[in-house]
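Enquirer: Sequence and predicted structure below; questions after.
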Amino acid sequence: MNLLKGTFVACLCAATLIGCDSKKKDVTVSSVNETAEIVHTDRIADLSVEKVKTTLAYLTVADSFPRNISQGQKDWNLVGVTDWCSGFWPGVLWYAYELSDDPEIKAGAEKFTAPLKEIAYSPADNHDIGFMVYCSYGNGYRLTGNEEYKTVMLAAADTLATLYNPKVGTILSWPVMVPKIGYNTIIDNMMNLELLFWAAKNGGDKSLYDLADSHAEKSMQYLVRPDYSIYHVALFDEKTGKFKKGITHQGYADDSMWARGQGWGIYGFAMSYRETGKEAYLDTSIKLADHFLERLPEDGIPYWDFDDPKIPDAPKDASAASLIACGMLELADQVKDKDLKEKYTNAAKSLMEKLESDTYFSGDTNEALLLHSTGHLPNNSEIDVPIIYADYYFMEALLRLEKLEQNIAQN
């Protein structure tokens, strides 16, 4: 993601969750929406920082990271360093520090970032290295300039690159799934390319740029459907590089439109255009965004999958909404046309207005910022619960909107 100011990262894999056993006080953040339907971003940002700092005070083990909150529970369930979501909590802390300049939050961000160093120096067993390291060390380096963070990020990029297959032209997403489904590349993996692009510009091997560009090109060719919805997974013959078929792992069906996957595409291809200048990536992001907006339900928040036959009784996905808000703002940064800038900025603001309402913003309900995310419905996992990456992208979008407002005020 953009190390110059606020764009960042995620993806989906099954993981064993560790229950949080800590004795904590109840979260005491007042209701954010007592009289108005739309909540101002600066107020929500202050409340979010307050909640994050309150939660930080009760999380004492640096190598245990928030993942989700079970129904009827207030506290986060925790996971270890190797869980693909481990980088999001330190990322949330870095964003909270950026919003507040609070030294206690900075100390917490440093504390929870440090254990993730081992990911950079361990053999790669999945593509999520970008999520783990870029959200944590990437934000930390952007905000502090700590040279140790840079060293870890460069090592992490080299580790991620070991999953690249030159015959296929992509990074293998799930090595553990190869015996079951074959060589696989998932749309989530677009987000991890930013670590490679960054490394190529900051002292890493220049070939890392070529790997990332090749992966984006192949993903555009095989994961994006003619109607600009997205396959979750592309399967290839790893010996010949030939595309075999597109399937789903977390969506409703192979040919359905999984909401979060659409978000990875919108954001990932806009970021790839930013890093390469290739118009095809920008055009793809635009068409993915337009298709999303065309299918968005009337209430403005996506269902977990746009083609679930149980709609309107299907679960919503706040994580997709917060991710896509960031993707829309990234896209708005990249397009040249003034009308398109306004279109995608307003789309992001609309998503955030819904997320800032009492329906989705947690308030006193639990330690999370957002309610109603859906992780892996086909696996009956994380359905209609808070999930940490929803909060991560929510915080990123708050920062992006704050900076946008500051730029408007200065001009």
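Expert: Received, thanks.
Enquirer: use CA for all of it now, contacts and neighbours both
Expert: OK.
Enquirer: ok, which stretches of this structure are strands?
Expert: Using DSSP state E, the strands of the chain run over 65-68, 77-79, 164-165, 170-171, 183-186, 233-236, 243-247, 373-376, 381-385.
Enquirer: Go ahead and confirm Cys20 touches Asn77.
Expert: Yes - Cys20 is in contact with Asn77 according to C-alpha atoms under 8 Å; the separation is 4.7 Å.
Enquirer: take a look at this one as well, against the first:
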Amino acid sequence: MRQGLVAAALAAVAVTGCSAPPAPTAPPAPSETPVATARDASAAADPAGPVLTFADARLAATADGLAPPAYPVRTNPDGTWLTKDAEDWTAGFLPAALWRVFERTQDPVWRDRAERWQAPLASETTHDDTDLGFKMFMTFAVDHQLTGDESAKQTALAAADTLAARFNPTVGLIRVWDDRDDAEKYQVNIDAMMNLELLYWAGQNGRPQYTDIANRHAQRTMTDLVRPDGSTSMFGGYDQRTGALQRTYTMQGFKDDSTWARGQAWAIYGFATAYRYTQDPRYLETAHRTADWFTGHLPPDRVPYWDFDVPQAPPEPRDTSAAAIASSALLELSQLDPARAAGDVDAARGMLTSLSSPEYLSRNTPFRSILIHGTQNLPEGQQDSGIMFGDYYFVEALNRWERQVGPSAQLG
């Protein structure tokens, strides 16, 4: 039903700034399709070529149809993008995705797009209460890595300075989302592992002291937020006067002792990244342990529900963004630990195959995202939509697949 050429799909969803799309038919909830069946469906769904061709076209339509600083966050019920300004923690994901396409294609058109969407984020270097790693590493630091641009490097380093200032040596962690004047309220989430690459990179680029901050944060997160069985808690609450852990809890998961799917994916990715920069075997072991827990609790089609402790069946919503993040992390792990590479690649293949199928790809729908059926924050009613960060990690994972394994067409 969702078959057809990329051009036909784009005609249905071209981003036009202010005109409304046709009233959509909501995509059906995905079924419990076994992976083998999903692979067959994916092959039939992509006659025009690799899924990356479709993904690139979707990103181009978004980048050229909207204008910064209106950053796409997630899709509205009619399939259009809900946008927010540069202060939002998600603002970096569109320019980050554009940089990844430039990395793969070396086409200057994509560099121009990335630079245009990245530019309004430059003022975010001193924004204290946000996820600067997401916003500034994957834009300005990656810009410097790909182009050698010195001003981009300095912007990323300025952001690292702000992030490092949030570190409390008594607690040994980087604070998130709280009032620094409240001595008994010091919150840290598993997501913050994704900020550490900005500090590790800065440690290699003139800020060596930031490597120690990143390591201290990773080590305490490993102790406090990763459970013995490899599952994770979303949040730890600390007394910043003593550094004592007071409780673990959730804000976006099902309950305080459940395992929120995207948080588990952040853990896999964050600890794999920490190992890449440090070669500390504790980080590799933790990345594998959290990955094994994630893949061992997936439903038959390999795309998780939003929390692993809710009933693993409809009408509970899926979270395609968690699958995309975990897929990219597993492909990273396959490069870091050759002894387990085959298993990590196979686990990534299962998830990417399902994500590339008609169940989860937005082809021939009015949705302007690449993926559908993502859950950003269910307690706040943000579920069953396309999500820009899900699209970013899907493109990153497909890039890694093509670089490390073979053409993404093989995912069909």
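Expert: That came through fine. As the structure is a prediction and not an experimental result, all values here were calculated from the model.
Enquirer: looking at the strands of the first structure, which is closest to Ile408 of the first structure?
Expert: strand 373-376 (32.1 Å; C-alpha to C-alpha).
Enquirer: The closest one corresponds to what range in the second structure?
Expert: Per the alignment by TM-score structural alignment, strand 373-376 of the first structure matches residues 374-377 in the second structure.
Enquirer: Repeat that for stretch 233-240 of the first structure.
Expert: Using TM-score structural alignment, stretch 233-240 of the first structure pairs with 235-242 in the second structure.
Enquirer: Flag every buried residue along that stretch.
Expert: Phe235, Gly236, Gly237, Tyr238, Asp239, Gln240 (16 or more other C-alpha atoms under 10 Å).
Enquirer: for the residues you listed, which one is nearest His217 of the second structure?
Expert: Gly236 (12.2 Å).
Enquirer: so what's Asn394 of the first structure up against?
Expert: Slight slip there: residue 394 of the first structure is Phe, not Asn. Counting by C-alpha atoms under 8 Å, 6 or more residues apart in numbering, Phe394 of the first structure makes contact with Ser322, Leu323, Cys326, Met352.
Enquirer: Could you measure from the residue mapped onto the third one from the second structure over to Asp182 of the second structure?
Expert: Cys326 of the first structure is assigned Ser328 in the second structure as its aligned equivalent, the criterion being TM-score structural alignment. From Ser328 of the second structure across to Asp182 of the second structure, the span is 37 Å (C-alpha to C-alpha, to the nearest Å).
Enquirer: Of these two, which one has the most company?
Expert: Ser328 (27 against 11; other C-alpha atoms under 10 Å).
Enquirer: what's around the nearest residue to that one once chain neighbours are set aside, how many residues?
Expert: Nearest non-adjacent residue to Ser328 of the second structure, counting by C-alpha to C-alpha, 6 or more residues apart in numbering: Ala397, 4.2 Å away. Using other C-alpha under 10 Å, the number of residues around Ala397 of the second structure comes to 24.
Enquirer: Over to Gly206 of the second structure?
Expert: 10.
Enquirer: what do you get for Asp158 of the first structure?
Expert: Using other C-alpha under 10 Å, Asp158 of the first structure has 19 other residues around it.
Enquirer: Run through who's touching the match of strand 373-376 of the first structure.
Expert: Contact with stretch 374-377 of the second structure is made by 252, 306, 317-321, 382-387, 390, as judged by C-alpha under 8 Å, 6+ apart.
Enquirer: So which of those residues sit within helices?
Expert: Thr320, Ser321, Gly390 (DSSP state H).
Enquirer: Same list (the residues you listed) but as CSV, adding distance to Val226 of the second structure and neighbour count.
Expert: What follows is those, written out as CSV (distance: C-alpha to C-alpha, whole Å; neighbours: other C-alpha atoms under 10 Å):
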residue, distance to Val226 of the second structure, neighbour count
Thr320, 22, 35
Ser321, 21, 31
Gly390, 23, 28
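Enquirer: quick revisit: so Cys20 and Asn77 of the first structure - more neighbours on which side?
Expert: Asn77 (20 against 17).
Enquirer: Please list all residues in contact with the aligned residue in the second structure for that one.
Expert: With TM-score structural alignment defining the correspondence, Asn77 of the first structure maps onto Leu82 in the second structure. By C-alpha under 8 Å, 6+ apart, the contact list for Leu82 of the second structure reads Pro72, Val73, Arg74, Thr75, Asn76.
Enquirer: Export these as a markdown table, with columns for distance to Thr90 of the second structure and neighbour count.
Expert: A markdown table is the format used below for those (distance: C-alpha to C-alpha, whole Å; neighbours: other C-alpha under 10 Å):
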| residue | distance to Thr90 of the second structure | neighbour count |
| --- | --- | --- |
| Pro72 | 8 | 27 |
| Val73 | 6 | 25 |
| Arg74 | 10 | 29 |
| Thr75 | 13 | 23 |
| Asn76 | 16 | 17 |
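Enquirer: Show me which pair in these is furthest apart.
Expert: Between all members of those, the farthest pair (by C-alpha to C-alpha) comes out as Pro72 and Asn76, at 10.4 Å.
Enquirer: picking up where we left off before, correct me, but the match of Cys326 of the first structure touches Tyr393?
Expert: Yes - judged on C-alpha under 8 Å, Ser328 of the second structure makes contact with Tyr393 at a distance of 6.5 Å.
Enquirer: Can you find the partner of His249 of the first structure in the second structure?
Expert: So His249 of the first structure corresponds to Met251, using TM-score structural alignment.
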